[in-house]
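Q: Attaching a predicted model along with its sequence, questions to come.
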Amino acid sequence: MKRRSQRLQVVLDMEDRQEQAARERFQAAQQALAEQQQRLDELERYHEEYQHQIRAEASGTTSAARLQAGQQFISQLVAAIAQQQQQVDRYRATAEEAREQWQAARQRREGMARYIETCRRREAREDERREQKALDEAANQRFARAMQRQG
């Protein structure tokens, strides 16, 4: 019959796989968040550049229609930035949830590993006791035989 620590190894292997899957989901969520953040950063840079360009044109001889179109486009950029910020916030929440799930899976795996190690130490102590008992019994039998020969 297999020892408890050996039987529990199957559970530890399962916990390992679950932790690995959770870690991969977390890494994918982090990557997706980084991509969304990069899009937001690009929109904000473009907004700044375009605003600077409109200001420069406003100080020159640009038509009112052109300035109005520029302002309308800036308003659209501001709306796009707000939408992208919401997207970033959603992805950040998803990444945080994935991180928490990964940490929970890691803690379960570590807990199982510690429990298996405790079982192994207990099994080793039991083995030592059995071995010592067998040695003591063998010594007692040798002593009893030696006493019978003498007596």
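A: Received it, and whenever you're ready, just let me know what you need. Numbers count the residues shown, from 1 in each chain.

Q: alpha carbons only for contacts and neighbour counts from here, please
A: Will do.

Q: Go through stretch 61-73 and flag the buried ones.
A: Using 16 or more other CA atoms under 10 Å as the test for burial, stretch 61-73 gives Gly70.

Q: That one: how far from the chain's middle?
A: Computed by CA atoms, centre = their mean, to the nearest Å, the chain-centroid distance of stretch 61-73 equals 50 Å.

Q: For the chain, which segments count as helices?
A: In the chain, the helices defined using DSSP state H lie at 4-58, 64-150.

Q: put this beside the first:
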Amino acid sequence: MSRRIERFKLLLKLAERKRKEAERLLGESQQRVQQAEKGLQQLKAYQLEYQQQFTAAGRGGLTSGQLQTYQAFIAKVGGAESQQHQALKQSRVQLEQVEAYWRKTHAHYRAMQRLLEKAVDEKQRLDEKRLQQQLDERSQHRPSAFI
């Protein structure tokens, strides 16, 4: 029975390693999503600021060269925003996959814990039963004091 418990302890230890690795991956994935969201917000703010500068400069009059420069830069920022949005979308998909993996490893870890607890309880119950049998046998073999 104790060999069985030792095997369960080993399995629990392995499950714990996987669970901890999944937690690490989950944290990294969450951080990537946050960074992508922050980068997207910064690009949107920068694009808005540059458009406001363009509007203000347009009121004072722009040459065709200046107009083309502003428009080209706004288009580049828009392209970068689109790429960042795609990166955010991909990071969210990866996060969902990592979350599913974490849930799976966490459930496996809890199952191993329950199996170990059950094996320990069973061993304890059997040990108590053996002890009671030994005590019963000893009490039957005692010579009577009234003879």
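A: Arrived safely, thanks for sending. Note that this is a predicted model, so its numbers are computed, not measured.

Q: And the TM-score between them?
A: In this superposition the chains share a TM-score of 0.91, using TM-score structural alignment, normalised by the length of the second structure; 147 aligned residues with a CA RMSD of 1.7 Å.

Q: winner for burial among the helices of the first structure?
A: helix 4-58 (a mean of 16; mean count of other CA atoms under 10 Å).

Q: just checking, what packs against it?
A: helix 64-150 (3 or more CA pairs under 8 Å, 6 or more residues apart in numbering; DSSP states H and E).

Q: The helix it packs on vs helix 4-58, what angle?
A: Put simply, helix 64-150 of the first structure runs at 170 degrees to helix 4-58, going by axes from the mean of the first three to the mean of the last three CA atoms, to 10 degrees.

Q: and the gap between Glu57 of the first structure and Arg66 of the first structure?
A: 9 Å (CA to CA, to the nearest Å).

Q: Then Ala58 of the first structure?
A: Distance from Ala58 of the first structure to Arg66 of the first structure, counting by CA to CA: 9 Å.

Q: got it, and Ile116 of the first structure?
A: For Ile116 of the first structure, the distance to Arg66 of the first structure equals 74 Å [CA to CA].

Q: Gln53 of the first structure now?
A: 12 Å.

Q: And Asp127 of the first structure, by the same measure?
A: For Asp127 of the first structure, the distance to Arg66 of the first structure - CA to CA - is 89 Å.

Q: Contacts only, for Ile5 of the second structure.
A: Leu116, Ala119, Val120 (CA atoms under 8 Å, 6 or more residues apart in numbering).

Q: Give me the residue at the spatial middle of the second structure.
A: Central residue of the second structure (CA atoms, centre = their mean): Leu26, 3.0 Å from the mean position.

Q: I'd guessed that residue sits against Trp102; true?
A: Yes: applying CA atoms under 8 Å as the test, Leu26 of the second structure and Trp102 come out as touching, 7.1 Å apart.

Q: List the contacts of the residue nearest to Met112 of the first structure when sequence neighbours are not counted.
A: For Met112 of the first structure, ignoring the flanking residues on the chain, the nearest one in space by CA to CA, 6 or more residues apart in numbering is Leu12 at 6.1 Å. Going by CA under 8 Å, 6+ apart, Leu12 of the first structure touches Arg109, Met112, Ala113.

Q: Thank you, goodbye.
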